[in-house]
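>>> Fold the following and give me the result.
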Amino acid sequence: MQSKPTTIKEIARILNISPSSVSRGLHDHPSIGAVTREKIKQLAKSLNYEPNKAAILFQKGKTYTIGVILPELSEHFFSIAISAIEDEAMKKNYTVIFAQSHDRYELEVKLVEKMKNQRVDGLLVSISKHTCNFDHFEKVNSFNIPVVFFDRIPPLKNVHYVASGLESATVKAVNYLLKKGHRSIGMINGPGTLYASEERKDGYKQAITFNRLKFDPSLVINCDLTEQGTIDAAEKFLKHKRKPTAIVAFNDYVALFLIKHFKKMNVIDDFDIVSYANLPIISYLDHAPVASVEQYPYLQGQKAVNILLDLIHSPNTENQAYYNTIVDADLIVNETNY
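Got it, this is the predicted structure:
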């Protein structure tokens, strides 16, 4: 059996002609006679010759490949976004390379470098929770590789991004709890390095002050989004002088950690919990969040990849306006709680 793919040079050697003549013959160039063209094509077919697509694309200056770097591919939100990215990329004949940072800044930096070395045409990124330096993305831009951020976006002005309207969604969430009669509402927020944490806090503060209540910063606790970090935040609320009766959790995973701990402490019935992401599983829980913010990951992924493809095919990006797209989020009330 033939162990290596047939090359143009091999066809040229057998026919005793130049490799350039073989290439032109395979592409029906008029400079190659009809008889020679036919010999070239027949021999190529008999040897199972296939064009080296990588070399062809390299000559064109494009690889028709985009890179995607996410914190965790296993998270439901990102798995839905991945489906959208793949669907849209497939329509434009693009291949997608996925990588996960596992929420580690150092790994994210390495992955960006690897994507650059793979000569991807563009990058889609949801940053790690520890990322506060963005030099690695500036470096990629200097190689004319456009970057579009989505969901977790950096707190920078001159970037392309697609994100959920978290501030307005948080206003809806807190207003919902206030209408239920809660007057002491806590928030388990994410790390301060995440722009999304600031958006949640701003929405929380806006809803509290609009309803003529005093904003208490001690009721907003940042955590690292781990189970232990959530437990530590929960314990602070249980010991707080203004012990809250409702809690807004950073996402459904934090809410699940919170519910697990409160059940263990036998205080689960003392709290209403609102979260973000609207995972399908929450509707099956005995003590589910009373509501969750739907952030539409498929739509975010769809918009992000289409913006990236537009940037890749833009003839001149020097004066390109920055795409700043916000996807409206909705508060979904969990009817099983009533």
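>>> When you work out contacts or count neighbours from here on, use the C-alpha atoms and nothing else.
Fine.
>>> For Ala207, give me its contacts.
Remark: with contacts taken as Cα atoms under 8 Å, 6 or more residues apart in numbering, Ala207 is in contact with 171-172, 174-175.
>>> Make JSON lines from the residues you listed and add distance to Lys243, neighbour count and secondary structure to it.
Below are the contacts of Ala207 laid out as JSON lines (distance: Cα to Cα, whole Å; neighbours: other Cα atoms under 10 Å; DSSP: H, G, I helix; E, B strand; the rest coil):
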{"residue": "Val171", "distance to Lys243": "21", "neighbour count": "21", "secondary structure": "helix"}
{"residue": "Lys172", "distance to Lys243": "22", "neighbour count": "19", "secondary structure": "helix"}
{"residue": "Val174", "distance to Lys243": "16", "neighbour count": "25", "secondary structure": "helix"}
{"residue": "Asn175", "distance to Lys243": "19", "neighbour count": "19", "secondary structure": "helix"}
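>>> Nearest to Val290 among those residues?
The shortest approach to Val290 among those belongs to Val174, at 11.9 Å (Cα to Cα).
>>> Was I right to think that closest one contacts Ile208?
Yes - if you go by Cα atoms under 8 Å, Val174 and Ile208 touch, sitting 7.5 Å apart.
>>> coming back round to it: closest one of the contacts of Ala207 to Lys45?
Nearest to Lys45 among the contacts of Ala207, counting by Cα to Cα, is Lys172 at 64.5 Å.
>>> roughly how far apart are the closest one and Ser292?
Separation of Lys172 from Ser292 (Cα to Cα, to the nearest Å): 10 Å.
>>> Find the residues that touch each one of the two.
Residues touching both Lys172 and Ser292 (Cα under 8 Å, 6+ apart): Leu331.
>>> and for stretch 85-97, what are the contacting residues?
64-68, 301-302, 304-306.
>>> need the contacts of Ala207 in TSV with distance to Ser83, can you?
Compiled in TSV, those are given as follows (distance: Cα to Cα, whole Å):
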residue	distance to Ser83
Val171	30
Lys172	28
Val174	31
Asn175	33
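>>> what's the closest of the residues you listed to Leu194?
The shortest approach to Leu194 among the contacts of Ala207 belongs to Val171, at 18.5 Å (Cα to Cα).
>>> Show the contacting residues for that closest one.
Contacts of Val171 by Cα under 8 Å, 6+ apart are 203-204, 206-207.
>>> Check Arg242 too.
By Cα under 8 Å, 6+ apart, the residues touching Arg242 are Ser184.
>>> can you tell me which residues contact the nearest residue to His287 once chain neighbours are set aside?
Distances taken as Cα to Cα, 6 or more residues apart in numbering place Ile259 nearest to His287, at 7.2 Å, with adjacent residues excluded. Contact analysis of Ile259 by Cα under 8 Å, 6+ apart lists 268, 287-288.
>>> Alongside the first, I'd like the structure of this one:
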Amino acid sequence: MTTIKAIARQLKVSPSTVSRALQDNPRIGQKTRDAVRELAAQLHYTPSQTARNLRSGKTSVFAMVLPEIRENFFSEVVNGVEELAFQHHYSVALYQSHDSYEREQQILSMLTRNQVDGVMLSVAKESQQFGHIQHLIDRGVPLVLFDRIPPHINTHQVGCDMEKGAYDATKWLSGQGFRRIALLNGPYPLVASEDRYRGYIRALIEEKLPVENALVKRVDLTTDDTSRKMTQLIESAHRPDAVLAFNDYVALDAMQVCRRQGLRINEDISFVSFANLPLTAYMDQSPLASVEQHPYQIGHKAVEILLSLNDPSSGASADDFQRVVLNPQLVVRLP
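Next comes the predicted model:
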């Protein structure tokens, strides 16, 4: 690998002269600058990114911490992040918490020690204490929370209005004639679960539909727990005629339970969900509608914020927190 010292030896000049010439420093004569650039091109010289980082105090690396890359929603967020980051010559380091609070702590602790130019985080479902997140902020690391955003953390945020998404979905079900609408919600610690609950309840009240605790079930987002809670809904004295599910994965697991019980999907019991997974377009029986959360745009906007925080000319302040809330879209799949 060609170095500045190697170029300097061949031209019989100092390494500092070569370095300045490569930066087109006017202190170096034009003839010398031309000779240095010509030889550097012949020898396929590539500047050391490590050296650049040491001079600038930057790494050109953004870190991204998310629960599970295998979930289509998060993989689409990654696509949005990588697209814009690479356009601006940033690398993206990807970490998965696997929804573990302990693992999330370890990752953020490592990122605090190892310099990166910014972190994007969607919290694990096990996380109920957030001191490790505040510690990262206190160390001056630019942080953007996305999708799963814990309360009372003052930093930049990008998400989708899940309360409105649940409200729109419940109102739509009511407009289709459904009267007993259940909610298969996510676990309690997730703010996204509370947002869905508020939107669901608000729509029920407006539509003068029954608000019953028995129609609301919280699941830990596993297949087994979803199966148990859906079975409870089916076997209740007053079975719901429609279910609003936390996401398409929960809806698909719940629909399997209905099939095993001999129920006809979207006839005996119907489903609406969140995430708008592409695979549902290939299913004979998919949820009647799904709330599009715009994951690609979420990733894109998170990188926009980090880029502005790393660009002194942007005027962006680390303490002037941006809160971006995208508008959800109910995608109806009725035949």
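>>> Need the counterpart of Leu166 of structure 1 in structure 2.
Leu166 of structure 1 maps onto Met162 of structure 2 when the alignment is built from TM-score structural alignment.
>>> do the same with Asp252 of structure 1
Match for Asp252 of structure 1 (TM-score structural alignment): Asp248.
>>> Run a quick check on that match versus Asn276, I expect a contact.
Yes - using Cα under 8 Å, Asp248 of structure 2 makes contact with Asn276 at a distance of 6.8 Å.
>>> Find residues that contact each of those two.
Common contacts of Asp248 of structure 2 and Asn276 (Cα under 8 Å, 6+ apart): Ser290.
>>> Nearest to Ile11 of structure 1 among the contacts of Val171 of structure 1?
Ile11 of structure 1 has its nearest neighbour among the contacts of Val171 of structure 1 in Gly203, at 67.4 Å by Cα to Cα.
>>> What is the aligned counterpart of the closest one in structure 2?
Aligned partner of Gly203 of structure 1 by TM-score structural alignment: Gly199.
>>> That match against Ala166, yeah?
Yes - the criterion here is Cα under 8 Å, and Gly199 of structure 2 meets it with Ala166 at 4.9 Å.
>>> Neighbour count: these two, which is higher?
With neighbours defined as other Cα atoms under 10 Å, Gly199 of structure 2 and Ala166 compare such that Ala166 has more, 31 against 21.
>>> list the contacts for Val191 of structure 2?
Val191 of structure 2 touches 148-151, counting by Cα under 8 Å, 6+ apart.
>>> likewise Arg183 of structure 1?
By Cα under 8 Å, 6+ apart, the neighbours of Arg183 of structure 1 are 244-245.
>>> pretty sure it belongs to a helix, no?
No - using DSSP: H, G, I helix; E, B strand; the rest coil, the assignment for Arg183 of structure 1 is coil, not a helix.
>>> what do we get in structure 2 for it?
Arg183 of structure 1 maps onto Arg179 in structure 2, by TM-score structural alignment.
>>> how far out from the middle of the chain is the host helix or strand of the residue nearest to His287 of structure 1?
Counting by DSSP states H and E, the element that carries Ile259 of structure 1 is helix 252-264. Put simply, helix 252-264 of structure 1 sits 25 Å off its chain's centre (Cα atoms, centre = their mean, to the nearest Å).
>>> what's whichever helix or strand Ala54 of structure 1 is part of aligned against in structure 2?
Using DSSP H and E, Ala54 of structure 1 sits in helix 53-60. Across structure 2, the stretch matching helix 53-60 of structure 1 (TM-score structural alignment) is residues 49-56.
>>> And Ser270 of structure 2? What does it align with in structure 1?
Aligned counterpart of Ser270 of structure 2 in structure 1: Asp272 (TM-score structural alignment).
>>> do the same with Glu126 of structure 2
Glu126 of structure 2 maps onto His130 in structure 1, by TM-score structural alignment.
>>> Report the secondary structure state of that match.
coil.
>>> any idea how far it lies from Ile307 of structure 1?
From His130 of structure 1 across to Ile307 of structure 1, the span is 26 Å (Cα to Cα).
>>> To what extent is Asn211 of structure 1 buried, counted in neighbours?
So Asn211 of structure 1, with other Cα under 10 Å, has 11 neighbours.
>>> repeat for Gln157 of structure 2
Applying other Cα under 10 Å, we find 25 residues neighbouring Gln157 of structure 2.
>>> Pretty sure it sits in a helix.
No - read with three-state DSSP, Gln157 of structure 2 is strand and lies in no helix.
>>> Quick one: the strands in the stretch 1-150 of structure 1, in order.
For the stretch 1-150 of structure 1, applying DSSP state E, counting those that start in this stretch gives strands covering 65-70, 95-100, 122-125, 147-150.
>>> Would you mind giving those as a markdown table with distance to Ile312 of structure 1 and mean neighbour count added?
Listed next are the strands of the stretch 1-150 of structure 1 as a markdown table, based on distance: least, Cα to Cα, whole Å; neighbours: other Cα atoms under 10 Å:
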| stretch | distance to Ile312 of structure 1 | mean neighbour count |
| --- | --- | --- |
| strand 65-70 | 10 | 23 |
| strand 95-100 | 14 | 17 |
| strand 122-125 | 7 | 25 |
| strand 147-150 | 10 | 26 |
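>>> Redo those strands as CSV? Include distance to Ile8 of structure 1.
Shown next, in CSV, are the strands of the stretch 1-150 of structure 1 (distance: least, Cα to Cα, whole Å):
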stretch, distance to Ile8 of structure 1
strand 65-70, 25
strand 95-100, 25
strand 122-125, 31
strand 147-150, 36
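>>> Who has more neighbours out of His130 and Ile307 of structure 1?
Ranked by neighbour count (other Cα under 10 Å), His130 of structure 1 and Ile307 place Ile307 first, with 21 against 16.
>>> what does the more buried one align to in structure 2?
By TM-score structural alignment, Ile307 of structure 1 lines up with Ile305.
>>> tell me the contacts of its match?
Applying Cα under 8 Å, 6+ apart, the residues near Ile305 of structure 2 are 144, 156, 322.
>>> outside of the match of helix 53-60 of structure 1, which residues touch it?
Contact with stretch 49-56 of structure 2 is made by 59-60, as judged by Cα under 8 Å, 6+ apart.
>>> quick one: buried residues of the helix holding Ile259 of structure 1?
252-262 (16 or more other Cα atoms under 10 Å).
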